[in-house]
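Colleague: Got a predicted structure plus its sequence, pasted below:
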Amino acid sequence: MSEIFLEPWTEEDGKARVSTLFTQTFNKKASVFSCAPGRVNLIGEHTDYNDGLCLPIALPHKTFVALSYRDDDVVRLISDQGELWRGKITDIVPGMEQSWVNYAGGPAWSLGIVRGFDAAVVSCVPLGAGLSSSAAIEAAMAFALQPPQNAHDRQPIVDACIRAENEVANAPTGGMDQTVSIFANRGEAVCIDFFEHTQTHVPADFTQAGLCLLVIDTRAKHSLSDGQYGKRRAQCEQAKKELGLASLRSARLADVDQLQGIIAQRLRHVVSENTRVSDAIAALSARDFTTLGQLFLQSHESLRDDYEVSSPELDCAVETAMAHGALGARMTGGGFGGSAIALIHESQRDDIARAIREAHVDAGFPEPAFLVAHASSGAHLIAE
């Protein structure tokens, strides 16, 4: 056995792959090509739907779409991960049968597309890893269906992708994934403020300090539509109701004492996590990576103990990374499986990955996969 590092495709390779799939399936050439990245969140978990702060970066791993409109109302979709789907544009609605088509076709419904189309989808974003493969599909499809004319047109596309995931795919996510997949810039994290509805780009280049961000895909089952994610949202709504607040963004740590049990725990995580995002931005600006690493670990402990969304596999990855020299580590994404991240010295990458793999295998967990995350660009059209 050896460590599995998942390398991103080049844009040329991704376009060639999706073009080939499109042509072989539909016996014609596509008229538009697009791509959109997955994401990894540096810090700020389960804050998006609480009007809070988060700090994700876009991955270099992307989803690619090739598409052509039709002269009728028929929709045909093919993926390198699934079988050909054929239906009508009116079949893509909330309540349709759940499959990958909900994510690929959902943006057509939320954008109000009424024409039929043919589309092919290929991706190197790991599926089920908590790295937002779903938002990458949605954003790439939305850009192909209705390309924005300028930067001001991007927010409506974000909103459409969020509606597609919430209402067609029935996954109650908060919008962080779609926002960063569309607004990301190379070399920068995106601080998303869900109360002010703003995005601020923050320099996030670890390489000059000899560091890298190791992403550990635990390969533990990960799903946001299995009820647990929605349960956490409902508990936050309960905290808001009991405190008489319009938003948990205005809550303070002192408010935790007014609540009891699980509801108090959930609030403590949300409030403290927002503070950690602000502190992480300050640490990045000062290039204080020691402090950033400490914030990562504090975030994981809060997600594990107060929000209860970690898993034995995620805890194993974090604990092993820290024991072998990581500056910090934490679960990332919605939790209940998925991925963890570790801020490490580049020179230790292989050794730490090997230690994590061995620890997982010894514990009887699936053998993890790894990738190195560099802040990358967001969704865009690919020129012919």
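Modeller: Ah, there it is.

Colleague: From now on I want contacts and neighbour counts done on CA atoms only, so please keep to that.
Modeller: Fine.

Colleague: Name the helix or strand for E358, please.
Modeller: In the assignment (DSSP states H and E), E358 maps to helix 349-362.

Colleague: So what touches that helix?
Modeller: Helix 349-362 is contacted from outside by 2-3, 214, 313, 316-317, 320-321, 324-325, 366-368, 370, using C-alpha atoms under 8 Å, 6 or more residues apart in numbering.

Colleague: In the stretch 201-350 of the chain, what residue spans correspond to helices?
Modeller: Applying DSSP state H, counting those that start in this stretch to the stretch 201-350 of the chain gives helices spanning 228-243, 261-285, 289-305, 312-323, 349-362.

Colleague: Give the buried residues for the second one.
Modeller: When burial is assessed from 16 or more other C-alpha atoms under 10 Å, helix 261-285 yields the following buried residues: 263-274, 276-278, 280-281, 283-284.

Colleague: How about stretch 164-172?
Modeller: 164-172.

Colleague: Distance to A151 and secondary structure for those residues - can I get that in CSV?
Modeller: Compiled in CSV, the buried residues of stretch 164-172 are given as follows (distance: C-alpha to C-alpha, whole Å; DSSP: H, G, I helix; E, B strand; the rest coil):
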residue, distance to A151, secondary structure
A164, 21, helix
E165, 22, helix
N166, 24, helix
E167, 25, helix
V168, 26, helix
A169, 27, coil
N170, 28, coil
A171, 27, coil
P172, 26, coil
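
Colleague: another structure for you, compare them:
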Amino acid sequence: MNEQSNRQAAGTQQHFAERFGAHPDGVWAAPGRVNLIGEHTDYNEGFVLPFAIPHHASVAVRRTVDGILRVAGRQDVAGHGAVEVDLARLVAADGVRVAAELPGWARYVAGVFWSFGQSSREIGGLTAGYEIVVDSSVPIGAGLSSSAALECAVAVAVDDLANLGYNRRDLVLVCQRAENEFVGAPTGILDQSASLLSEAGHGLFLDCRTRVSRPVPLALAEAGLQILVIDTKVSHAHESGGYGQLRQACETGAQILGVPALRDVGVGELGDAEAVMPGQIFARVKHIVTENQRVLDVVALLEAEPFDAAALGELLTSSHVSMRDDFGNSCPEMDLAVETAVAAGAHGARMTGGGFGGSAIALVKANEADAVRDAVVRAFAEAGHAAPDVFPVLPSAGARRVS
């Protein structure tokens, strides 16, 4: 853990004592993520290459015996105080109905308990009772997976305290189900996998069909490089309609082509695909098929020694062009961030995350990072946009107990 992480954990622990009048049993943390490349390929059973970032959600947790889940945010998120839920009712309930009764941030916490309860394992440890204080340094709505970070922190804490015996890959599915079926966001497994399975200094190459993953060296500092996150301040939410519409378009394309998922379509088959489907559906299909190939190309580059930073940058920018022109999930602020970063000297840049706002990333020489950041900030001011938040990130470790 870095100094910022230590301070956050200590602050979460202190707030727990102030809120609940006792010490927590421990503090657990799970990181947000940057997706280096592989956007919307996860729910198409394709390939992704995310990495965990230093920003993380932390939860201070104490197990009790009264059957009540009590959750409070350290920053009193959205003006809500502690939220209380009867755990026996929660784990046996219709998830959508209960979720509608909770404030947004608390849904992710309660959703993890509900998802655990849907498994066939003994649920006594889930319904004992829990007090939880939540804190997070992952920017909300920035496309850095603040929701998955919170889910994963809660999942590893509950698994530890209730001795549920889940492995990390099973916890990925627990957290995904919480987000899909409880919160109502139709995401794949990318975010939760990055938060739970990442290793420091590496990306996570994940086959979303087989769920097989492996670490891929991402030696940025050694190569004199940085990845800058450009938070455009255009907020997005996975449970909003745009994400679901894109997913439906991909499923329609796969049905027309008679394949289980777009993972099964190669770049060389796109000409035939274009002839049998509506133009917009084909455009969505084209992005997924070419994006899968870009992921494989990036992994091959990173596993070469030394890797070609210019070639990597070209693939990142090509990914953004594909999202902008074919997938339709960019926005003017995002396009400005990418175009300005590249014009200012970045090797490449792209939107990261589900789209319709959020963040871009730029691969830059470390000694040029300030110049790229300043150019982006200046361009946003000249365009009349809200000032972006621009900061570097390094590949970090996955979810863990920190105290």
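Modeller: That came through fine. Because the structure is a prediction, the values reported are computed rather than measured.

Colleague: quick one on the thing from earlier: now that we have the contacts of helix 349-362 of the first structure, which of them are buried?
Modeller: Applying 16+ other C-alpha under 10 Å to those flags 3, 214, 313, 316-317, 320-321, 366-368, 370 as buried.

Colleague: TSV please, covering the residues you listed and showing distance to A30 of the first structure.
Modeller: TSV is the format used below for these (distance: C-alpha to C-alpha, whole Å):
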residue	distance to A30 of the first structure
E3	37
L214	36
E313	42
C316	45
A317	42
T320	46
A321	45
P366	39
E367	38
P368	36
F370	33
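
Colleague: Mind telling me the two of the residues you listed farthest from one another?
Modeller: L214 and P366 (17.9 Å; C-alpha to C-alpha).

Colleague: for the second structure, what spans make up the strands?
Modeller: 26-37, 47-63, 68-73, 83-86, 130-136, 202-207, 213-217, 225-231, 348-352, 359-365, 389-393, 400-401 (DSSP state E).

Colleague: okay, the second one sits on what stretch of the first structure?
Modeller: Put plainly, it is strand 47-63 of the second structure. Using TM-score structural alignment, strand 47-63 of the second structure corresponds to residues 53-69 of the first structure.

Colleague: Of all the helices of the stretch 201-350 of the first structure, which one is nearest I78 of the first structure?
Modeller: I78 of the first structure lies closest to helix 228-243 among these, at 28.8 Å (C-alpha to C-alpha).

Colleague: so that closest one versus helix 261-285, what angle?
Modeller: Taking axes from the mean of the first three to the mean of the last three C-alpha atoms, to 10 degrees, one finds helix 228-243 of the first structure and helix 261-285 inclined to each other by 100 degrees.

Colleague: buried ones in helix 228-243 of the first structure?
Modeller: 229, 232-233, 235-240, 243.

Colleague: and if you look at stretch 372-384 of the first structure?
Modeller: For stretch 372-384 of the first structure, by 16+ other C-alpha under 10 Å, it's 372-382.

Colleague: Tell me who's in contact with the equivalent of I281 of the second structure over in the first structure.
Modeller: If you follow I281 of the second structure across to the first structure using TM-score structural alignment, you land on I263. With C-alpha under 8 Å, 6+ apart as the criterion, the residues that contact I263 of the first structure are 235-236, 238-239.

Colleague: What separation is there between I263 of the first structure and A353 of the first structure?
Modeller: According to C-alpha to C-alpha, to the nearest Å, I263 of the first structure stands 36 Å off from A353 of the first structure.

Colleague: Same question for R86 of the first structure.
Modeller: In terms of C-alpha to C-alpha, R86 of the first structure sits 42 Å off from A353 of the first structure.

Colleague: ok, the two, which is more surrounded?
Modeller: A353 (27 against 14; other C-alpha atoms under 10 Å).

Colleague: any idea how far that one is from H222 of the first structure?
Modeller: 21 Å.

Colleague: Check V372 of the first structure too.
Modeller: From V372 of the first structure to H222 of the first structure the distance is 20 Å (C-alpha to C-alpha).

Colleague: what about the most centrally placed residue in the first structure, distance to D48 of the first structure?
Modeller: Geometric centre of the first structure, nearest residue: S132, 3.1 Å, by C-alpha atoms, centre = their mean. According to C-alpha to C-alpha, S132 of the first structure and D48 of the first structure sit 14 Å apart.

Colleague: Which of the buried residues of stretch 372-384 of the first structure sits closest to P156 of the first structure?
Modeller: Distance to P156 of the first structure across those (C-alpha to C-alpha) is lowest for A379, with 13.7 Å.

Colleague: I figured that closest one was touching P37, is that so?
Modeller: Yes - under the criterion of C-alpha atoms under 8 Å, A379 of the first structure makes contact with P37 at 6.5 Å.
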